[in-house]
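1. Take this sequence and fold it.
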Amino acid sequence: KKETIREKNRTAATKYRNKIKKGAEELQEMESQLSEKNRILSGHVECLRNEILSLKTEILRHGTCESPLIQEYIMETA
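-> Reported below is the predicted structural model:
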């Protein structure tokens, strides 16, 4: 009888350890995927920042234009 209880306990412990190990592996995989996604999104952010800077520079180059929109933007950002 003790041997049966021990065997059930051993089986339950193994099952529990496997469940914990699987959960940890899933979390590591999720962390890896999210890190990659973060890297990609950070690259997009950098590209967008560069594009904003380029567009602002282009607007400032047109400082002598008579366009009310450009003049308004320049006045607001000055």
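
2. Please make it C-alpha for all contacts and neighbour counts, starting now.
-> OK.

3. Can you get me a residue count around residue 74?
-> Neighbours of residue 74 under the rule other Cα atoms under 10 Å: 15.

4. what comes up buried for the helix or strand encompassing it?
-> Remark: residue 74 resides in helix 68-77, with elements defined by DSSP states H and E. Residues 70, 71 are the ones in helix 68-77 that count as buried (16 or more other Cα atoms under 10 Å).

5. Would you do the same for the sequence below? I want to compare the two.
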Amino acid sequence: MKVSYAPLWKLLIDRKMSQADFRRAVQLSPNTLTKMKRDDEVSLSTLLRIATYFNCNIGDICDFVTERGLEHEL
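-> Next comes the predicted model:
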């Protein structure tokens, strides 16, 4: 399984927020944002910080994607 942050990028678009503004607001390092752009795993504490900032659940900002492309919410 892989992680997908597509829901997060859609959330940023819906809120008219740039990735740079998002990174600063949530206090992410540039390396963490790069990992997320590549759909690499990040720490649970990072996901919790993002979810807290947007007042949402972790499943609202990322999905698990199986090798066949089937998506499952967290």
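
6. Just the TM-score for the two chains, thanks.
-> Overlay of the two chains. TM-score (TM-score structural alignment, normalised by the length of structure 2): 0.17; 30 aligned residues with a Cα RMSD of 4.8 Å.

7. still on that earlier bit, on contacts alone, who are the packing partners of the helix holding residue 74 of structure 1?
-> helix 2-61 (3 or more Cα pairs under 8 Å, 6 or more residues apart in numbering; DSSP states H and E).

8. From the contact counts, what lies against the helix it packs on?
-> Helix 2-61 of structure 1 packs on helix 68-77, going by 3+ Cα pairs under 8 Å, 6+ apart.

9. what's the angle from the helix it packs on to helix 2-61?
-> Per axes from the mean of the first three to the mean of the last three Cα atoms, to 10 degrees, the angle that helix 68-77 of structure 1 makes with helix 2-61 is 110 degrees.

10. what about helix 68-77 of structure 1, distance to the chain center?
-> Centroid separation for helix 68-77 of structure 1 versus its chain: 35 Å, with Cα atoms, centre = their mean, to the nearest Å.

11. what's the answer for stretch 24-36 of structure 1, then?
-> 12 Å.

12. Buried residues of it, list them for me.
-> Judged by neighbour count (16+ other Cα under 10 Å), stretch 24-36 of structure 1 contains no buried residues.

13. Could you do stretch 21-36 of structure 2 as well?
-> Buried residues in stretch 21-36 of structure 2 (16+ other Cα under 10 Å): 32, 33, 36.

14. Now do the end-to-end distance for it.
-> 15 Å (Cα to Cα, to the nearest Å).

15. circling back to that earlier point, from the buried residues of stretch 21-36 of structure 2, which single one is nearest residue 25 of structure 2?
-> Of all these, residue 33 has the smallest distance to residue 25 of structure 2: 12.3 Å, by Cα to Cα.
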